[in-house]
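> Starting from these lines, generate the structure:
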Amino acid sequence: MNELLPIIVSIAAALVVIGGLIPVFLKARKSAGKYPGTRDANDPATPAAGGTLVDERDAVADERKAPAGVVESAEAPEVDLTEEPAGLETVQVETPAPVEGRLQRLRARLVKSNTIFGKGLLALLASDKIDENVWDEVEETLLLADLGTEPTTELVDALRERVKVLGSRSPEDVKALLREELIKLVDPSMDRSLKVERKNGHPAVVIVVGVNGVGKTTTVGKLARVLVAEDKDVILGAADTFRAAAAEQLATWGQRVGVPTVKSDIDGADPASVAFESVKAGIEQEVDVVMVDTAGRLQNKVGLMDELGKVKRVIEKLAEVDEVLLVLDATTGQNGLNQAKVFSEVVNITGIVLTKLDGTAKGGIVVAIQKALGVPVKLVGLGEGPDDLAPFEADTFVDALLN
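Reported below is the predicted structural model:
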């Protein structure tokens, strides 16, 4: 018996080690559970004929069943406990860049694209003699930057008065004066926080809308990275059922950070049904945030805009919609403002995402949109990289404009 004791101890120790490894290999985010592929007969939205909603893990999940009490994970590989742990394959999940300070790290791009705007204004205001011709040029510069007529008039009037009182033309004084007035226009008092906290036992629901080609799906993917960096559990809903590659594109974004995607198994499925299933899955899995990507639609197409309203109404049968983010291409200037007005009439826009802000000298569109809608710019896209989406900060934005 004494001879067997060391062997028994060794076996017990090995079991303890293996037992400790199992949770590590099978660890899953709360959002990575398997979602129902069929609808309840009482659901208020009906999927297109023959359509079921799946996520990218269904094919694998159908071939194997997780042990009782184990949650399947989008990023966890199948584990064969008969093999040595060293032989296990791993799925590489990217770690998004920290949210804190993103805009500061990216402001060099913004500075480069807005040099003409900032330097032009500073040069004009620092002139030895500021007459009506100079003020006309200041006004023209602001209008070319898509600041809008009303904000331009407001800013020029304020600058006229303060330059007259200041009586100084030093670059430092002029820059400080201009900075103060621009910050007032951008309005740092607006609430730019994203409503992405669970409440009343439900996840926060975010719908992303906009016209074709502004980068909605990419924005949803990048925003998922921002939320994961904040340690939030996220589900993506691929309600853009008209663009064939949209669902796969969104699922790829999700896979990169371990976030599952709910999508239809057929093309042209009812987008409201997909949105409903996404929120339903989010409630069942107790995630923090459900983000729904919608199809691009022209603001002058009544039928498509009505459909967008339907998506929101169907979601509200299950949970309150916390954010409706309108994605706008900053390079479109005043045309983007027209788009924003129409979308705001159909769904209650709560925030603006400006993409391609690094590719335009028309930074004034930030002010124009906020003035017209009373809705804050909450996020800005400053490049093609996966982490080139940043929370908007008024002070940092104006500093970048003025270089």
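> all contacts plus neighbour counts: C-alpha atoms, from now on.
Noted.
> so what's Ala361 up against?
By C-alpha atoms under 8 Å, 6 or more residues apart in numbering, the contact list for Ala361 reads Ser113, Asn114, Thr115, Ile116, Phe117, Ala145.
> Put the buried members of those residues into a ChimeraX selection.
Buried residues within the contacts of Ala361, by 16 or more other C-alpha atoms under 10 Å, are selected in ChimeraX with:
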select :113,114,116,117,145
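> Now go through the contacts of Ala361 and say which are in helices.
Ser113, Thr115, Ile116, Phe117 (DSSP state H).
> Hmm, Asn403 and the second one touching each other?
Yes. Between Thr115 and Asn403 there is a contact under C-alpha atoms under 8 Å: 6.6 Å.
> Point me to the helix or strand that includes the closest residue to Glu320 other than its chain neighbours.
In this structure, Glu320 finds its nearest non-sequential neighbour in Val205, 7.0 Å apart by C-alpha to C-alpha, 6 or more residues apart in numbering. Secondary structure from DSSP states H and E places Val205 in strand 204-209.
> in this structure, which spans are helices?
With DSSP H as the criterion, the chain has helices spanning 5-26, 58-63, 102-113, 115-125, 132-144, 149-166, 171-186, 216-229, 246-256, 271-285, 302-315, 334-346, 365-373, 394-401.
> who's in contact with Arg297?
Contacts of Arg297 (C-alpha under 8 Å, 6+ apart): Gly210, Val211, Asn212, Leu304, Met305.
> okay if I get the residues you listed as CSV plus neighbour count and distance to Ile349?
Output for the contacts of Arg297, formatted as CSV (neighbours: other C-alpha atoms under 10 Å; distance: C-alpha to C-alpha, whole Å):
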residue, neighbour count, distance to Ile349
Gly210, 26, 11
Val211, 21, 14
Asn212, 13, 17
Leu304, 15, 17
Met305, 19, 13
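> Can you pick out the most distant pair from these?
Put simply, by C-alpha to C-alpha the two of the contacts of Arg297 set farthest apart are Asn212 and Met305, 12.7 Å from each other.
> In contact with Ile283: list those residues for me.
If you count contacts by C-alpha under 8 Å, 6+ apart, then Ile283 has His202, Pro203 around it.
> compare with the first, here's sequence two:
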Amino acid sequence: MGLFERLKEGLAKTRQRFADRVGSALFRRKIDDEVYEELEDALLAADIGVATTQFLLERIQKEARKQKLTTADQLMPVLRQLIVDILHAHSCEPSYAQSGPTVVLVVGVNGVGKTTTIGKMANYYRAQGKKVLLAAGDTFRAAAIEQLVIWGQRTGVEVIRQNLGSDAAAVIYDALSAARSRKADILLCDTAGRLQNKAHLMAELEKIYRVIAREIPDAPHEVLLVLDATTGQNAIVQAKLFKEIAKVSGIVLTKLDGTAKGGVIIAINQELQLPVKWIGIGEHKDDLQPFSPDDFARALFPDDALQTESRDPDDK
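This next block holds a predicted model:
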């Protein structure tokens, strides 16, 4: 199965909810207030969120007036293009170092699939022929260290670690030294995910940043926040929190295959001005892939809806 087919399969639950509700709202011959009300309900049901839903509705109505659209089915390609524009507003491309190892910090609360995401990213880069190292920077939980070691064994990647309770910044320092001496291409760093004491986590991250910047001046090249798609709008709350305490550059959205709430991707981009850079669409080690706005839109909208794009808005 190709990458796009796996994405389409992974988004099946979101597409079913989205397509059924939106398709029902737009299955009319004439655009009226009821169409927009049903479309609003459909967008909210897909966890696109209140603010982003209102933004989309305003733009759709404006475009409908501008193009002099009269039938509701003509709104589908307008909606699709607006969603693509939101997702393209910020670069989804992963950032890489111009020379030396690319350092990626991975942050997020426990239980969202953070350590698993790191393992899958290691597998992705290994498949590209990159030399990868992992840093077990979550020294607060023994399970996090053990899980990362297991992923290292699965993917054939070395894991830099210390004992439980060690200074996380010291682990990252050792990993940076190892990455340079072993001429690694990618260094993926796990971090603690506890938020019960936000000040402590902020202090720990600031120390890690200082160590990394001292050793590699332009690093970290990415700070990726891992969010669980099944939590829907709660993911937005987590993202706002981490945006305050970490220098987040992008989002990894996991467990998309297990939810109908995939529309939260659109809300994250629009409300938080943060690009989704990776998505998890399954449990296998190769089910993490870089996020493509165009492929997401193709997978989200039903084929019969996409065919309306070729219609002339004035062709009644």
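> TM-score of the superposition?
The TM-score (TM-score structural alignment, normalised by the length of the second structure) is 0.87; 298 aligned residues with a C-alpha RMSD of 2.0 Å.
> picking that back up, in a markdown table, list the helices of the first structure along with distance to Gly381 of the first structure.
Below are these laid out as a markdown table (distance: least, C-alpha to C-alpha, whole Å):
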| stretch | distance to Gly381 of the first structure |
| --- | --- |
| helix 5-26 | 35 |
| helix 58-63 | 33 |
| helix 102-113 | 10 |
| helix 115-125 | 18 |
| helix 132-144 | 21 |
| helix 149-166 | 23 |
| helix 171-186 | 17 |
| helix 216-229 | 8 |
| helix 246-256 | 16 |
| helix 271-285 | 25 |
| helix 302-315 | 24 |
| helix 334-346 | 15 |
| helix 365-373 | 13 |
| helix 394-401 | 12 |
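> Highest mean neighbour count out of those?
Comparing the helices of the first structure by mean neighbour count (mean count of other C-alpha atoms under 10 Å), helix 271-285 ranks first with a mean of 25.
> Please tell me which residues of the second structure that one aligns onto.
Residues 168-182 of the second structure are matched to helix 271-285 of the first structure when aligned by TM-score structural alignment.
> what sits against the aligned partner of Arg192 of the first structure in the second structure?
Using TM-score structural alignment as the criterion, the counterpart of Arg192 of the first structure in the second structure is Cys92. By C-alpha under 8 Å, 6+ apart, the residues touching Cys92 of the second structure are Gly250, Pro275, Val276, Lys277, Phe291, Ser292.
> Out of these, flag the one nearest to Ala51 of the second structure.
Pro275 (17.1 Å).
> Pull the number of nearby residues for that closest one.
26 (other C-alpha atoms under 10 Å).
> Equivalent analysis for the one 3 residues further on, please.
Burial of Trp278 of the second structure, expressed as a neighbour count using other C-alpha under 10 Å, amounts to 23.
> Would you mind confirming that it is in contact with Leu253?
Yes. With contact defined as C-alpha under 8 Å, Trp278 of the second structure counts as touching Leu253 (6.4 Å).
> how much space between the residue nearest to Val78 of the second structure when sequence neighbours are not counted and Leu188 of the second structure?
Sequence neighbours aside, Ile60 is the residue nearest to Val78 of the second structure in space, at 6.6 Å (criterion: C-alpha to C-alpha, 6+ apart). Using C-alpha to C-alpha, to the nearest Å, one obtains 41 Å as the distance from Ile60 of the second structure to Leu188 of the second structure.
> Return the residue of the second structure aligned against Trp385 of the first structure.
For residue 385 of the first structure the amino acid is Gly, not Trp. Gly385 of the first structure maps onto His284 in the second structure, by TM-score structural alignment.
> could the ones in helices among the contacts of Ala361 of the first structure go into CSV alongside distance to Glu180 of the first structure?
Shown next, in CSV, are those (distance: C-alpha to C-alpha, whole Å):
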residue, distance to Glu180 of the first structure
Ser113, 21
Thr115, 18
Ile116, 19
Phe117, 16
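> tell me which of the residues you listed is nearest to Glu181 of the first structure?
Among these, and counting by C-alpha to C-alpha, the member closest to Glu181 of the first structure is Phe117, at 14.8 Å.
> Next up, the contacts around that closest one.
Here Phe117 of the first structure is in contact with Thr141, Leu142, Ala145, Ala361, Lys362, Leu401, Leu402 (C-alpha under 8 Å, 6+ apart).
> Who are the contact partners of the fifth one?
It refers to Lys362 of the first structure. Lys362 of the first structure neighbours (C-alpha under 8 Å, 6+ apart): Asn114, Phe117, Leu144, Ala145, Asp146, Leu147, Ala330, Thr331, Gly333.
> again, but for the first one
Contacts of Thr141 of the first structure were listed using C-alpha under 8 Å, 6+ apart, and they are Phe117, Gly120, Leu121.
> Compile those into a markdown table and extend it with columns for distance to Pro188 of the first structure.
Shown next, in a markdown table, are the contacts of Thr141 of the first structure (distance: C-alpha to C-alpha, whole Å):
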| residue | distance to Pro188 of the first structure |
| --- | --- |
| Phe117 | 20 |
| Gly120 | 24 |
| Leu121 | 21 |
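> Perfect, that will be all.
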